[in-house]
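[1] Here is my input; please provide its structure:
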Amino acid sequence: MREALDLLRDRPLVVLTGAGLSTDSGIPDYRGPGSPARMPMTYQEFVSGPDARQRYWARSHLGWGRMRRADPNAGHHALVRVHPDLLITQNVDGLHERAGSPRLVALHGRIADVICLGCRATSPRQALQQRLTELNPGFAERHAAVEVRPDGDVELDETAGFVVPDCRECGGILKPDVVFFGENVPAPRVERCYAAVDALAERGGALLVAGSSLTVMSGFRFVRRAAKAGTPVVIVNRGATRGDELATYTVDAGCSEFLGLLADQQTAPMPSR
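    The predicted structure is shown next:
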């Protein structure tokens, strides 16, 4: 761990975070040690018909009701102090925003936002949550014991009869404003991230990955791009990742612990010579 921290000291940084960063906030990980196998709903399934959307929104109604009460943890707050050139997060929980990270790209969007697939109007998730509660009285109370999964999902099969409202503006289909499997990350987000990663090579910077297995290409591509340019890559994660062979250092440790040490050394005065 010390070698990785020394490499990152006083360098320009781009940080890429994944679900492992939010586990200390009580949000389950996707692929960390002990994580159950899961098949998240794809975009194609979501738009396939009302039954799929009923299943999605019933589960999400319960899961987001809990996720929204999660608070940023020590790792989120440490990254505010690290103050990277750009923070790229694959998480949709909004905890980096709540912690106060200023230079941020939410690669996959935010679960707290809702978009209409018809008129493209966006609205706060809280407003939809209230409508779902009113249309489905007692639903949350009847399923209070269900197990929470990542991204505001839960383990629940009994979704028949759950009422899903349409867009108030046009009657269109409402979807969380996040990138589902089967969708592409909007090009402007990707280009902003590429530009920040490319700049590291010119400035002697490094790419730090925290809490991601890099299984999904949307995050892994930035590691490949940095490594190809000769930029050092440090990966901090519980367990192996897809990018380990490209990394300068891999650290099997908790994100909060490592990021706290990094923040401390970034803000500590340099020793006198």
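[2] Only C-alpha atoms from now on, for both contacts and neighbour counts.
    Noted.
[3] residues in contact with the residue nearest the centre of the chain?
    Most central in the chain under CA atoms, centre = their mean is Asn91, positioned 0.5 Å from the mean C-alpha point. Contacts for Asn91 (CA atoms under 8 Å, 6 or more residues apart in numbering) come out as 17-19, 106-110, 151.
[4] Could I get the full set of helices for the stretch 101-250 of the chain?
    Along the stretch 101-250 of the chain, counting by DSSP state H, counting those that start in this stretch, helices occupy 125-135, 139-142, 187-203, 217-228.
[5] buried stuff in the longest one?
    So that's helix 187-203. For helix 187-203, a neighbour-count test (16 or more other CA atoms under 10 Å) marks 190, 193, 196-201 as buried.
[6] now the second one
    Judged by neighbour count using 16+ other CA under 10 Å, the buried positions of helix 139-142 are 139-140.
[7] Figure out how far it is from the centre of its chain.
    Centroid displacement of helix 139-142 relative to its chain, using CA atoms, centre = their mean, to the nearest Å, is 27 Å.
[8] Could you do stretch 131-149 as well?
    With CA atoms, centre = their mean as the basis, stretch 131-149 stands 24 Å off its chain's centre.
[9] What separates the first and last residues of that stretch, distance-wise?
    End-to-end distance for stretch 131-149: 23 Å, by CA to CA, to the nearest Å.
[10] which residues sit against it?
    Applying CA under 8 Å, 6+ apart, the contact partners of stretch 131-149 are 27-29, 61-63, 154-156, 162-165.
[11] quick one on the thing from earlier: now tabulate the helices of the stretch 101-250 of the chain in JSON lines and tack on distance to Tyr249.
    Listed next are the helices of the stretch 101-250 of the chain as JSON lines, based on distance: least, CA to CA, whole Å:
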{"stretch": "helix 125-135", "distance to Tyr249": "39"}
{"stretch": "helix 139-142", "distance to Tyr249": "45"}
{"stretch": "helix 187-203", "distance to Tyr249": "17"}
{"stretch": "helix 217-228", "distance to Tyr249": "12"}
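[12] Which one, of those, ends up nearest to Val178?
    helix 125-135 (11.7 Å; CA to CA).
[13] next up, for comparison:
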Amino acid sequence: MSLHMTRPQTTAEHEILETFVHEHRRLLVLTGAGCSTESGIQDYRDVNGDWKRARPITWQAFMGDGADRQRYWARSLIGWRHLEQARPNDAHRALARLEARGTVELVLTQNVDGLHQAAGSTRVIDLHGRIDQVRCMRCARQTARLDLQSRLTALNPAWAQRDAAAAPDGDADLDGEAFSTFRVPDCRHCGGILKPDVVFFGEDVPAARKALALDHLAAADAVLVVGSSLMVPSGYRFVQRAAEAGKPIGAVTLGRTRADSLFAFKVARPCAKALAFLL
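    Model (predicted):
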């Protein structure tokens, strides 16, 4: 029977989570936006799993429309400043400590912020890529997002002086603006379109990355979901596979998830507070 915990964490609830962590010596930890909200990074969904704001840009729109790219990079020029300041919180540090104890098979993160690695985790697959890298869609060269930030600022000095509320993944809320004057740089090497090295909605996770993550799932003896509603199929599929294989699945996350019926237990607490016992 699933035990869904929505009250403040009690001693019994703490013990259930602690027992789960210590009984399973090869944990695959699947993390989502809720793992990074306490680092000041906004999440996409509310407690019901519904969008808090407009759906993010799709791969098709970004690649097919220059105006959409102008809008994306104008917002990113401002939003990147907020994201760059984010630092790991106790949830990231707790999972890094768990890895150091030798009980983490893999941290499979849906986040693109790199905070698991910043906290010291090394067994990490960034399922959706990394926002601190930029890729040319023609020649496939990778460059640092910081380099592109300098180029964006030089081309758009007036925009660079603006500020706006932070949105998820280095975005900023700039609704109702005209972006036609915003200048977007091309690849220095071939003139191709530059895109954050992340998986956009409508884009597939690279097959090799998915296959490697499934190999780690096969080697794991249990799955712990941390801070994810699992509404995105690319993350949910791993919980489905674990359930089909009969692997125990626990969760530390707020609100409704797509996999509530598959959990052995669910602790509905902020991730950093729930995992503090690992520090």
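[14] Need the TM-score from the superposition.
    TM-score for the superposed pair, counting by TM-score structural alignment, normalised by the length of the first structure: 0.91. Supporting figures: 257 aligned residues with a CA RMSD of 1.3 Å.
[15] quick one: which of the contacts of Asn91 of the first structure is nearest to Leu214 of the first structure?
    Gly18 (8.2 Å).
[16] Trace that closest one over to the second structure, please.
    Residue pairing (TM-score structural alignment): Gly18 of the first structure is matched to Gly32 of the second structure.
[17] In the stretch 151-279 of the second structure, mark out all the strands, start to finish.
    166-167, 171-172, 194-198, 222-226, 249-252, 265-267 (DSSP state E, counting those that start in this stretch).
[18] would JSON lines of those with distance to Pro233 of the second structure and mean neighbour count be doable?
    JSON lines is the format used below for the strands of the stretch 151-279 of the second structure (distance: least, CA to CA, whole Å; neighbours: other CA atoms under 10 Å):
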{"stretch": "strand 166-167", "distance to Pro233 of the second structure": "22", "mean neighbour count": "22"}
{"stretch": "strand 171-172", "distance to Pro233 of the second structure": "22", "mean neighbour count": "24"}
{"stretch": "strand 194-198", "distance to Pro233 of the second structure": "16", "mean neighbour count": "22"}
{"stretch": "strand 222-226", "distance to Pro233 of the second structure": "14", "mean neighbour count": "26"}
{"stretch": "strand 249-252", "distance to Pro233 of the second structure": "17", "mean neighbour count": "26"}
{"stretch": "strand 265-267", "distance to Pro233 of the second structure": "20", "mean neighbour count": "25"}
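[19] Reformat the ones you listed as a markdown table; add distance to Leu275 of the second structure.
    Putting these into a markdown table (distance: least, CA to CA, whole Å) gives the following:
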| stretch | distance to Leu275 of the second structure |
| --- | --- |
| strand 166-167 | 25 |
| strand 171-172 | 28 |
| strand 194-198 | 28 |
| strand 222-226 | 9 |
| strand 249-252 | 8 |
| strand 265-267 | 10 |
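[20] between those, which gets nearest to Arg97 of the second structure?
    Nearest of the strands of the stretch 151-279 of the second structure to Arg97 of the second structure, taken as CA to CA: strand 222-226 at 15.0 Å.
[21] Show me what that closest one is in contact with.
    So strand 222-226 of the second structure is in contact with 24, 26-32, 34-35, 239, 242, 247-253, 271, going by CA under 8 Å, 6+ apart.
[22] What span of the first structure is it aligned with?
    Aligned by TM-score structural alignment, strand 222-226 of the second structure corresponds to residues 206-210 of the first structure.
[23] out of the strands of the stretch 151-279 of the second structure, nearest to Asp68 of the second structure?
    Once the strands of the stretch 151-279 of the second structure are compared by CA to CA, strand 194-198 is nearest, at 12.0 Å.
[24] just checking, what packs against the closest one?
    strand 129-136 (3 or more CA pairs under 8 Å, 6 or more residues apart in numbering; DSSP states H and E).
[25] The strand it packs on vs the first structure, average offset?
    Here strand 129-136 of the second structure, set against the first structure after superposition, deviates by a mean of 0.4 Å using mean CA distance after the TM-score superposition for the first structure.
[26] which helices and strands does that strand pack with?
    Going by 3+ CA pairs under 8 Å, 6+ apart, strand 129-136 of the second structure lies up against strand 142-144, helix 145-155, strand 194-198.
[27] looking at these, which is buried most?
    Of all these, strand 194-198 has the most neighbours on average by mean count of other CA atoms under 10 Å, namely a mean of 22.
[28] Check the mean deviation of it from the first structure.
    When the first structure is overlaid, strand 194-198 of the second structure sits 0.4 Å from its aligned residues on average, using mean CA distance after the TM-score superposition for the first structure.
[29] what about that strand, distance to the chain center?
    For strand 194-198 of the second structure - counting by CA atoms, centre = their mean - the centre lies 15 Å from the chain centre.
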